[in-house]
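K.L.:
with the input below, show me the fold.
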Amino acid sequence: MLTTTALKVLEPGELEAALAVLDREPVANAFVAARVQVAGLDPWRLGGEMWGWYVGGRLESLCYSGANLVPVCATPEAIRGFADRARRQGRRCSSIVGPAGPTAELWSLLEPHWGPAREIRAHQPLMVTRAPSTEVAPDPYVRRIRKDELDVIMPACVAMFTEEVGISPLAGDGGLLYQARVAELVGAGRSFARIEDGRVIFKAEIGAATPLACQIQGVWVDPAYRGRRLSEPGMAAVLRYALHDVAPVVSLYVNDYNTAARAAYRRVGFEEVGAFMSVLF
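P.N.:
Model prediction:
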């Protein structure tokens, strides 16, 4: 029994307590919750460790430490504990991402040891909707990607990732992990696109999904087709699928400087409810 404040790597037997923390903020925690619900807390299956911050024997905060470092419902005291462990362990992640306040606090403690970052996106509005668009009709040509269309969707996914993150997902391991992730989403029926003559002109995925909330990611329009208002009906179509088939709440987060995308999402029905922050290495 942990009677004082303590940080530990969670074990499979602590799954119920971890899920209870994740369920406190189902929209903000969708990414981590989705992984935990599928893989549990075993580090091998989870793809990283789940750190837990206990206060008086009660699990209060979490931090996922894998390819991303993600604080979850993290109090200032927990952030200090997570930062100390991350600093002693050394950087193993490619990014720190999470709710803007705790993530900024975590980065302020790690920056002297891990900095400088390649890029910091300090304010990424978190947007949410619970209803299909009432202003924008869904694009009838946006549909689920079939498993035999993986070669069709992959170049668009690579282009989107490279444009968004600033590096190619094919670097390092030749893109094996990224291709596996794209294939996973296609296989789960959570990859959507409009394809004309074998060319993807709009695409998006439902990246994280739990029974309580899901998160749209990877929204992309072929540069040759931009300015034709394809993203709004495309997003309306993906939103319809998400609400009907996946979860009652749909979210996404977007760079604050992308004013065109923010306006488009608002027209589709999304509202800003908070902000994320990303630190990219």
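K.L.:
C-alpha from now on. contacts and neighbour counts both.
P.N.:
OK.
K.L.:
would you map the strands across the stretch 51-200 of the chain?
P.N.:
Along the stretch 51-200 of the chain, counting by DSSP state E, counting those that start in this stretch, strands occupy 58-65, 68-72, 95-99, 119-129, 143-144, 191-196, 199-209.
K.L.:
let me see the ranges of the helices in the stretch 1-150 of the chain.
P.N.:
Along the stretch 1-150 of the chain, counting by DSSP state H, counting those that start in this stretch, helices occupy 15-22, 30-39, 43-46, 76-89, 100-114, 150-165.
K.L.:
picking up where we left off before, turn the strands of the stretch 51-200 of the chain into a markdown table, including distance to Asn258.
P.N.:
Formatted as a markdown table, these follow (distance: least, CA to CA, whole Å):
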| stretch | distance to Asn258 |
| --- | --- |
| strand 58-65 | 28 |
| strand 68-72 | 23 |
| strand 95-99 | 18 |
| strand 119-129 | 9 |
| strand 143-144 | 25 |
| strand 191-196 | 21 |
| strand 199-209 | 17 |
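K.L.:
out of those, flag the one nearest Met160.
P.N.:
Nearest to Met160 among the strands of the stretch 51-200 of the chain is strand 199-209; the distance by CA to CA comes to 9.3 Å.
K.L.:
return the list of helices and strands in contact with whichever helix or strand comes after that closest one.
P.N.:
Using DSSP states H and E, the helix or strand that follows strand 199-209 in sequence is strand 214-221. On a contact count with 3 or more CA pairs under 8 Å, 6 or more residues apart in numbering; DSSP states H and E, strand 214-221 meets helix 30-39, helix 150-165, strand 199-209, helix 231-245, strand 250-253.
K.L.:
mind doing that once more with 6 Å?
P.N.:
Packed against strand 214-221, as judged by 3 or more CA pairs under 6 Å, 6 or more residues apart in numbering; DSSP states H and E, are the following elements: strand 199-209, strand 250-253.
K.L.:
structure for this one too, so we can compare:
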Amino acid sequence: MTQTTSRVLEPSDLNAALAVLDREPVTNAFVTSRVQVAGLDPWRLGGEMWGWYEDGMLTSLCYAGANLVPICAGPRAVRAFADRARRAGRRCSSIVGPADATSRLWRLLEPSWGPAREVRRRQPLMVTDRMSDRVAPDPHVRRVRKDEMDAIMPACVAMFTEEVGISPLAGDGGLLYQARVAELVGTGRSFARFDADGRVVFKAEIGAATDRACQIQGVWVAPEYRGRGLAAPGMAAVLRYALTDIAPVASLYVNDFNTAARRTYHRVGFEEAGAFMSVLF
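P.N.:
Purely as a prediction, here's the structure:
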């Protein structure tokens, strides 16, 4: 092993990779949850895991799948990952991760991969390990049942399209996205409030979960119900499920320009603990 080098990790590198991920359990929850389930086999993981070594020790990672995600990556590791990404060509739909490393990675890749469809340079990472006494959980928010896929799927598509700017049904007709929604429903990590007609008025998911941290995503209120005060109690209900049933710490990240959402999350008890950045293609 040379003094510094990068390579594609193999299944035998699993323990070393998990040790790197465990250094920042909240920030790395998304990738950690995938690795804990799938290991490092690219077919099961849905992409390669790149490793950066210093003095023979694995110190940084980069997940290269549908997303490109730098992990515990300093400037030299980022440069090595950018070189590998340029050689491989862009296969991801986004680059996302801690703001500093992602910003450096994008500066190196933009000349060959740009322009991006959208760059969200600062997305506050918000974290909590306790319930707030300022907002009572909505008793009508509950786990989505498997027989409610027809009701939750349109809400998920609407949220994704509104948030990302493109429909998740493009390309493969939504097969992968529907499978992901079904997975979250099947594992009890999809939550919603329904109206009297069975339509979703509020929903959110716990998209990533480890024994140390989980990440809430996909928070959405139906347009006709916005402004009625459903978001904060709904989030409080999802947070209660998260902290009671899933992990001791819950997190999420939000666009810095979404002041209404940030106020809601603060009311529920979340505090800013860093920032992510996303580059969307």
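K.L.:
just give the TM-score of the two.
P.N.:
TM-score of the superposed chains, computed with TM-score structural alignment, normalised by the length of structure 1, equals 0.99; 280 aligned residues with a CA RMSD of 0.5 Å.
K.L.:
among the strands of the stretch 51-200 of structure 1, show me which one is buried the most.
P.N.:
strand 68-72 (a mean of 25; mean count of other CA atoms under 10 Å).
K.L.:
average gap between that one and structure 2?
P.N.:
Mean deviation of strand 68-72 of structure 1 from its aligned counterpart in structure 2 after superposition (mean CA distance after the TM-score superposition for structure 1): 0.1 Å.
K.L.:
structure 2: matching residues for that strand?
P.N.:
Per TM-score structural alignment, the counterpart of strand 68-72 of structure 1 in structure 2 is residues 67-71.
K.L.:
neighbouring contacts of that stretch?
P.N.:
60-63, 92-97 (CA atoms under 6 Å, 6 or more residues apart in numbering).
K.L.:
please apply the same query to stretch 208-226 of structure 2.
P.N.:
Residues contacting stretch 208-226 of structure 2 (CA under 6 Å, 6+ apart): 26, 30, 33, 159, 201-207, 247, 249-252.
K.L.:
buried stuff in it?
P.N.:
Neighbour counts using 16 or more other CA atoms under 10 Å place 208-210, 213-221 of stretch 208-226 of structure 2 among the buried residues.
K.L.:
for that stretch, what is the distance to the chain centroid?
P.N.:
Its chain's C-alpha centre and that of stretch 208-226 of structure 2 lie 10 Å apart, by CA atoms, centre = their mean, to the nearest Å.
K.L.:
endpoint to endpoint, it covers what distance?
P.N.:
26 Å (CA to CA, to the nearest Å).
K.L.:
where does that stretch end up in structure 1?
P.N.:
Using TM-score structural alignment, stretch 208-226 of structure 2 pairs with 208-226 in structure 1.
K.L.:
save the helices of the stretch 1-150 of structure 1 as TSV, and put in distance to Ser231 of structure 1 and mean neighbour count too.
P.N.:
Below are the helices of the stretch 1-150 of structure 1 laid out as TSV (distance: least, CA to CA, whole Å; neighbours: other CA atoms under 10 Å):
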stretch	distance to Ser231 of structure 1	mean neighbour count
helix 15-22	31	17
helix 30-39	23	20
helix 43-46	33	15
helix 76-89	37	17
helix 100-114	26	18
helix 150-165	14	17
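K.L.:
would you list these in JSON lines and tack on distance to Gln179 of structure 1?
P.N.:
Listed next are those as JSON lines, based on distance: least, CA to CA, whole Å:
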{"stretch": "helix 15-22", "distance to Gln179 of structure 1": "28"}
{"stretch": "helix 30-39", "distance to Gln179 of structure 1": "18"}
{"stretch": "helix 43-46", "distance to Gln179 of structure 1": "18"}
{"stretch": "helix 76-89", "distance to Gln179 of structure 1": "28"}
{"stretch": "helix 100-114", "distance to Gln179 of structure 1": "28"}
{"stretch": "helix 150-165", "distance to Gln179 of structure 1": "7"}
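K.L.:
need the max-distance pair from the contacts of stretch 67-71 of structure 2.
P.N.:
Ser60 and Ser93 (21.8 Å).
K.L.:
from Pro111 of structure 2, how far off is Pro168 of structure 2?
P.N.:
Distance from Pro168 of structure 2 to Pro111 of structure 2, by CA to CA: 27 Å.
K.L.:
rewinding a little: and the buried residues of stretch 208-226 of structure 2 as a markdown table, adding distance to Leu105 of structure 2?
P.N.:
Shown next, in a markdown table, are those (distance: CA to CA, whole Å):
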| residue | distance to Leu105 of structure 2 |
| --- | --- |
| Ala208 | 24 |
| Ala209 | 26 |
| Thr210 | 26 |
| Ala213 | 26 |
| Cys214 | 25 |
| Gln215 | 23 |
| Ile216 | 25 |
| Gln217 | 24 |
| Gly218 | 26 |
| Val219 | 28 |
| Trp220 | 30 |
| Val221 | 34 |
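K.L.:
the nearest residue to Gly234 of structure 1 once chain neighbours are set aside: how many residues sit nearby?
P.N.:
Closest residue in space to Gly234 of structure 1, ignoring its immediate chain neighbours: Asp139 at 5.3 Å, by CA to CA, 6 or more residues apart in numbering. Asp139 of structure 1 has 17 neighbours, counted by other CA atoms under 10 Å.
K.L.:
so Asp139 of structure 1 is in contact with Ser231, correct?
P.N.:
No - using CA atoms under 6 Å, Asp139 of structure 1 is not in contact with Ser231; the gap is 9.2 Å.
K.L.:
surely Pro233 of structure 2 touches Pro139?
P.N.:
No - the criterion here is CA under 6 Å, and Pro233 of structure 2 misses it with Pro139 at 8.5 Å.
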